[in-house]
Every structure is written in C-alpha cells, then in structure tokens.
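Q: Next comes the sequence, and after it the predicted model I'd like to discuss.
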Amino acid sequence: MIAEIIAVGSEMLTPHRQDTNSLFLTAGLNDLGVSVAFKTIVGDNRRHLVAAIRIAIARADIVLLSGGLGPTEDDLTRECLAQVLGVNLHRDTTILNALRARYAARKMAMPPNNARQADVLDGAHVLPNANGSAPGQYTDIVLPDASGQAFRKIIILLPGPPKELKPLFDFECRPRLSAALPAHYIARRQLRMALIPESQVDARCAPIYSQFEDVETTILAGHAEIQLHFVCSKHTLELAQQRVDTLADLIAREMGDDIFSDDGEDLEAVVLLMLGLREHTLAIAESCTGGWLGERLTSVPNSSRVFLGGAITYANALKASFTGVDPDLIAQHGAVSGPVARAMAEGIRFRTGATLGLSITGLAGPTPGTGPDADKPIGLVYIGLADGEDTQVRQLHITGDRERIRLWSTQHALELLRRSLM
C-alpha cells in the first residue's frame, strides 16, 4: 500500500517555515510497511485544498492531512474533505463540551468560532487529542474509481502542531493502521562513496540493481559523495532484508574500495574507527578550511580517543609558529603549495606527538591570493599526510564557490586518510 501526506498551511509556502511533520509520519508509516509515494504542501485555499485531496485519494491508499483543524475561517481541512467525499459534517456534543470545559478551567469564555473544532465528518472516528483542542479524525471507507471499481481508502486528519500530531499518531493512528493493514515490512540499506561521479557509479551499478525489480534503488549525489539507497517491502522482515542485502553485497563487490560505508556511516566516523583499529592518533593543520575538518572529526562521539587536535594556521606566521613551516619555504613556493602542505603535515605531527599528521592549504576564493600565490587559480588545494616515514601530498583543482571548495577539501583529506589506512 502507498500513502500520501498533505501538509496544510500557507505558512509552509514561505521561506520561514518548514513541514517537518511529514518526516515523522513517513517514518511511522514505513514502520508499518507503508511506502510514502507523495508529499504535498497546500496553502489555506479552499479550491487548492479540494483539488489536492481529490488527487491524493485517486492515487494513494492512505491519505494523511496535517493542519487546518483550528477554529479560524482559514482552517478548511474538515470542510474540504467533506466536500470531496460528499458527506456532511455534524457537530459532536462530546467534543463541544470538552472544549467548553477546557476554556472554563482557564476561567475564559470560549469564542464562538472554536465550536468549529467539534465538527466531525459523518462516519469518521474521532481521535482524542490530549495535547490540544483540535481532535483528529480517522475514516476507513470504500470509494469507486472512474470505472466503478471499488477501492478501500484510509483518510486521517491530524492537527498541525508537532507536539499534538506526534502523540496522536503514535497512540491513536498506529494501532488502527496496524489492525487494518496486512502485515508488511520494509528493509533498508545504504552504501556511501566519496568523490566519484554519479554517472560513473550508475554506469557500473545499473546492470546489477536493474535485475532487482522488487528493490527500490535511489542514487543521491551531493556533499562530495554518492549514496545508494535500497528499499524493499515484503510480508516478512527477513525476506525484505535478504533481498536488500543481496543487492547491496553485489554492488559492494562491483565498487570495491570505493565504498567507505555499507551501512550509512559518515566518512569521518569510518576514518576514526579505522584509526582506532590500527592504533593510530591524528593531528591536523588547516588553512583554507578554517577548522571545518576538525569540526567534522569532533562531531563523532568519543573521537578524542584517536584525534588529538590541531591548529587553524590561517596566517602564514601561524604556519611557521604552530607547525614549524620555514618562512623561506612560503616565500619561495607560496602558502598554497605542495612543499608547504608537506611541512604542515610533518610539523603538526611532530609538535603534537600524533602518529599521523594531516594538512590542508588552498585558495577558496572568491578573491585571489597574494604574494607568491597571486597567480594561482581559485580552487587550487594541497593536502598533506605524514606518518613519520613517508609524506603524501595531493594537488587538487576543485571547482565551485567558496563553501564547495572548503567542503570538498575536507572530503578529499578524509578520503586520502581512509585509503592510506586501508
């Protein structure tokens, strides 16, 4: 079965508010073996909302609407659904009395428009809302399609505030859906690769995943990595997991060492694990990335077991004082150069006592460099990795804006370290 989530509210069509409820609801539906095929955001407009509900009911088995259940004139969800289904609304006296008692407990008179929150679709089950004034509603009906064939539809109305929606879904909707739906389970797996073109990954992997028609494969590109997501739905979790794992293992065999994670871990977490297993410690010296590499490493819990720290040597004087780079080296080659990257990696390793030193120096732009670096292109980056016996230096030409150059520099540094540890 597939579901559609409709978030109602004009505020979510502005740059200032986001629909986060749909993420929670998607996870909850997936737990029940239901795939979310569509998500829609609709403003507080009767014509638009009616159209969105009609489309959702036509293409999804389960439709969840969040928001638009308040007392004001622009809270239209109940009325619009009643119009689409061709049913009436009736005012529920139990809800109405509870609303009046809620206001009386606060020694306030209930505004007349609050009574609208007691309007219930004929045939719907009321879902009590212990955390707010607007109850939810649950409708399980059979509707004909254009050809007259009957289809079962489950339609759920939920309040918009997350503190109300989440417990209401967990305690009122989950049990009903679990009882109403056939047992189905969803298994997932994720493979991650750094610094590989999406087209190259797909060219190598498509002949494999195209043979698994029962596994949904999605390729996501961004943040200097490629992610392969595999999803399978079966009547048992074991069967679904077996299909996902079989496909993932075949892809892993094809891509080999290009894969840094076969279960969704971040690159920095994988690198820190490998450092610990090989009894290494790490120190870093950053210039153009300004501490971004250190932030990524320290975002992983317990990274202090292997990551000693480092220095942000943005100014040339600090490259000399913190990592021991010879000023004559900078004068001769420029701060953005292979010799300086080498000296930074070796120097930070020596000064901290780490077994490995990792350095980044480059031009992130948008303004050009100065002195010996004046004629060098923006996006030129050097990475150094020292282990006490040998020092590797990589020259990179990274395209894009300042943020992209800095992000990709940290990704290249971590990937160089990972492959060296292998």
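A: Received, thanks.
Q: Please count neighbours and contacts with C-alpha atoms only from this point.
A: Will do.
Q: just checking, V231 touches L191?
A: No: counting by Cα atoms under 8 Å, V231 sits too far from L191 to count as a contact (12.0 Å).
Q: Isn't S337 up against Y382?
A: Yes: the pair S337 / Y382 is scored as a contact, 6.3 Å apart, by Cα under 8 Å.
Q: Overlap in contacts, those two.
A: Here S337 and Y382 have 361-362 as joint contacts, going by Cα atoms under 8 Å, 6 or more residues apart in numbering.
Q: Spell out the residue ranges of the helices in the stretch 201-350 of the chain.
A: Applying DSSP state H, counting those that start in this stretch to the stretch 201-350 of the chain gives helices spanning 237-255, 267-277, 292-298, 316-323, 327-333, 338-352.
Q: another structure for you, compare them:
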Amino acid sequence: MRAEIISVGTELLLGHTINTDAAHVGRALSALGMDLLQVHTVGDNAGRLEAALREALNCADVVITTGGLGPTDDDMTKETVARVLGAPLEEHKDSLRRLREYFGSRPIAANQLKQAWLPRGSTAFPNRAGTAPGCAVPGKPGQWVILLPGPPSELLPMLEDSVMPFLQRMGGAVIASFMVRTFGIGEGSAALRIADLTEGANPTVAPYASDAEMFVRVTAKAENAEAAEALAKPVVDAVRGRLGDVVYGVNVSGLEAVVVEQLRQHRRSLAIAESCTGGLLAKRITDQPGASEVFGYGLITYANEAKTRLLGVPEEQLACYGAVSPQVARSMAVGVRERYGADYGLGITGVAGPGGGTEEKPVGLVYVALSCSNAVWLRVLRPQGRYLGREWTRRLASSHALDMLRRHMAGLPVEAGWADGLPQD
C-alpha cells in the first residue's frame, strides 16, 4: 500500500518545532511494509491543508495527518478532512465520555468539547496521554485518512495501540519486520555485500544509514505471524552472515542497550572519563534500564587540572603531549578504572569543534581508549573530508567507545578497520 504524511503546524514551517512526528510515522509505515511516497508540511491554514490533502488522496491509499486536533481556533484538521471527504462532524459518544473522565470534576470549556466531534463514519482511536482522539476516516473504496495528534507523547502510544493494528487489518496480511543494526561499515559497502538480497519482493531488504551506523530492515508479509517470521528469518541470517561482526544486534534499540546487557551478563562494571563528549557517553549508558547495576562513575574532566586531580593523568604527560593525545586518552581510561574500582574504563579526549583545531590536531580528531585489568586499546578518529559538526563528532566518538567495549566482551578484535570513510584506526 502507498501512504503519504501531512504534518500540520506553522511552528514546523518556522523551525520552532522539529518534525519528529513524520519520522515516527515513517518508521511505523516502513515496519508494516508500506511505501511512503511523500511527506508534506503545511501551516495552520485550512486552504493549504485542503490542497495538500486533495493532492495526497490522488496518489495514496492511506493519508496520515499529524497535528491540528486540539481545542483552539487554529486546530482545523478535522474540519478540513470532513469537508474534503464529505463526512460532516458528529459527536462521538465514547470520545465525549473519555473527555469528561479526563477532566473529572473540573469544568470543561466549550472549545474543549469540539475534540469529541469526529467525521461521520470514523473509527476512533483513544488518546491515553491527552484529550484529542485520533481517527480513521474512509475515503473512496480502499482508501483511508488517519488523523493523529501532534504531541509525540500522544502520537506514539496511539500509533502503537491503535494505528498499526488498524493498518495491519486493512492490509489483509501479517507483517514481520526485523532491523539488523551495524556499526563499522558504510552504507555503500554493506549494499554491495547484500545486493542480491535487496532484489526480493517478499521479504524486502532495505539498507540505510543514520548517525554513523548502518541498518538493514527485513520485512516479510504472510497470512499469520509464524509464516511471516519463517519467511524473514533466513534472510536476516543471510544479512548477518554477509555483514559479519559489524552486526551488533537485531531489533535492539542501540549500541548502548547491547553494552549494558553484556555488562550485566558478564557481571562486569564500567567507569567513564569524558572530555570532548561532555557526558554524552554516560547519558547513553544511563538511559538504559538496569544501568545502575553496571555503571557507577562517569566523570567529565574538561580541564587539565580535573584530569590530573580526578583521574591521575600525569601533569608532565599533559605538558608534553597535550590533552588531545593518545597518551592522555590511555591515562584517562586506566585512571578512571583504577581509581573508581571498575572492571572497564573508557576515556575520550578530542577536538569536537568547530573551533580549537590546529594543523597538528585538527577539528574532528578524537582519541578513544578502553582499559581492562591487563590491556589498553586505542582508536583514533581522524577527520575524513568535510567537518560534520560538533554533535556529529561527539556522537561518533561515544559510539566508538561503546563499540570497543561491545567487541571486547564478545571476544572480537577491538581495534578493527573501518570502511566507507568512517574513521580509521
């Protein structure tokens, strides 16, 4: 099935709010094996919304709108959809009941009540995180317009609870979707290795890159879940076999989730010393459930004095080699492990930019070290062509640190080579 997304909100056009809704919906459609044709963004203007809606209905089987379902005058998505589809708004009794339950004994303003009015013939989607229900409105035979609230905290539960099951039923098939996640190979190299697998129609195999990682989604359709999984799993195994040990998991949330689980399984602890990443690595670890079992100390040692006082980095080493050096990265990893009683220590120091670089130590140069009781490993991240920004450099460095620890605990070589312009050891 073909789908289009229409994101509604002037704040999106002005850049005041990042359009994460389209990303969430796009990922959900991809997981269902649907083809996303276009994403439109329109302001709070009924005429422009109507034009975008009519254009989308000429091409797509499913049109999904996000935003514009609230109680204010500029929330006009339902009214516009009702007009375009010829489905007048009607009070939806169950939505009204839920709205009254939400407000309890508090008075409900008249404009709040309009949220319980839905286009005639709609299938309502309850909003367990807010007041505005979503709905699916039938268009011509086999066509639907799905209306979702704008706040991600409301949209995401509705997607999971109501929209995805609805679309699965409408598609007449059960979808099995697997995400193979990798770090250490570029999209081009990966695509060459799995080129023949991407030619299949069921399952489909689609590689794409994000945040210096490369993902491969395998999606199969069948009459039931068991049959869909049986179609997909041999292809997932083939992808893993072709890509090798750069694969760090299937249907996992990220490198940090894998590392925390490895630490828990091995009953090992981690301490971290960061300079240029400013606590990002520690944040990624502590975002994971169960992190407190394996992670006790995370230090941001920006200043040389902090590196010496808190980690034991020798002053003469800093004076001789500078804070951004392999020697200091190693000392940070060893110092944080030894001083704070952990099994593993990670140290990161570099020039995240955009300023501060020199000819000898350019912007983007980062040293990442991993220490255990009997060894220290180092990766050097050197700038590869165009500087991609401070956040990119910090994210990449933290991912390298996680990957080094992941590989060590899996019994793989830590100082691996890199392809497609990723940093070289």
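A: Done, it's in. Given the structure is predicted, the values throughout are model-derived calculations rather than measurements.
Q: closest one to G388 of the first structure among the helices of the stretch 201-350 of the first structure?
A: Closest to G388 of the first structure of the helices of the stretch 201-350 of the first structure is helix 338-352 (Cα to Cα; 7.5 Å).
Q: whereabouts in the second structure does that closest one align?
A: Alignment note (TM-score structural alignment): helix 338-352 of the first structure is matched to residues 326-340 of the second structure.
Q: Which positions in the matching stretch come out as buried?
A: By 16 or more other Cα atoms under 10 Å, the buried positions in stretch 326-340 of the second structure come out as 326-338, 340.
Q: Same question for stretch 116-133 of the second structure.
A: Within stretch 116-133 of the second structure, the residues that qualify as buried are 116-120, 122, 124-129, 131-133, counting by 16+ other Cα under 10 Å.
Q: Next: stretch 30-43 of the first structure.
A: Buried residues in stretch 30-43 of the first structure, counted by 16+ other Cα under 10 Å: 30-36, 39, 41-43.
Q: same thing with stretch 239-249 of the second structure?
A: 239-240, 243, 245-249.
Q: and those as JSON lines, adding distance to Q168 of the second structure?
A: JSON lines is the format used below for those (distance: Cα to Cα, whole Å):
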{"residue": "V239", "distance to Q168 of the second structure": "26"}
{"residue": "R240", "distance to Q168 of the second structure": "27"}
{"residue": "L243", "distance to Q168 of the second structure": "31"}
{"residue": "D245", "distance to Q168 of the second structure": "34"}
{"residue": "V246", "distance to Q168 of the second structure": "32"}
{"residue": "V247", "distance to Q168 of the second structure": "29"}
{"residue": "Y248", "distance to Q168 of the second structure": "29"}
{"residue": "G249", "distance to Q168 of the second structure": "26"}
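Q: which one of those residues is nearest R309 of the second structure?
A: Using Cα to Cα, Y248 is the member of these that lies nearest R309 of the second structure, at 36.0 Å.
Q: The closest one -> the first structure?
A: Match for Y248 of the second structure (TM-score structural alignment): F260.
Q: was I right about that match contacting E268?
A: No: using Cα under 8 Å, F260 of the first structure makes no contact with E268, being 9.9 Å away.
Q: ok, E279 of the first structure - contacts?
A: Counting by Cα under 8 Å, 6+ apart, E279 of the first structure touches V306.
Q: and what of K114 of the second structure?
A: If you count contacts by Cα under 8 Å, 6+ apart, then K114 of the second structure has P71 around it.
Q: give me the number of residues near the aligned residue in the first structure for D237 of the second structure?
A: In the first structure, D237 of the second structure lines up with D249, judged by TM-score structural alignment. Neighbouring residues of D249 of the first structure were enumerated by other Cα atoms under 10 Å; the total is 13.
Q: same deal with L113 of the second structure?
A: If we define neighbours as other Cα under 10 Å, then L113 of the second structure has 18 of them.
Q: Do I have it right that H333 of the first structure meets P339?
A: Yes: here H333 of the first structure reaches P339: they are 7.3 Å apart, a contact under Cα under 8 Å.
Q: re the thing from before, now the two most distant members of the buried residues of stretch 326-340 of the second structure.
A: Using Cα to Cα, the pair of these lying farthest apart is P326 and Y340, separated by 21.4 Å.
Q: looking at the helices of the stretch 201-350 of the first structure, which is closest to P71 of the first structure?
A: P71 of the first structure lies closest to helix 237-255 among the helices of the stretch 201-350 of the first structure, at 42.9 Å (Cα to Cα).
Q: give the contact list for T80 of the second structure.
A: 46, 49-50.
Q: With respect to M76 of the second structure, which of those is nearest?
A: Using Cα to Cα, A46 is the member of those that sits closest to M76 of the second structure, with 6.6 Å.
Q: From R395 of the second structure, how far off is that closest one?
A: 40 Å (Cα to Cα, to the nearest Å).
Q: Thank you, goodbye.
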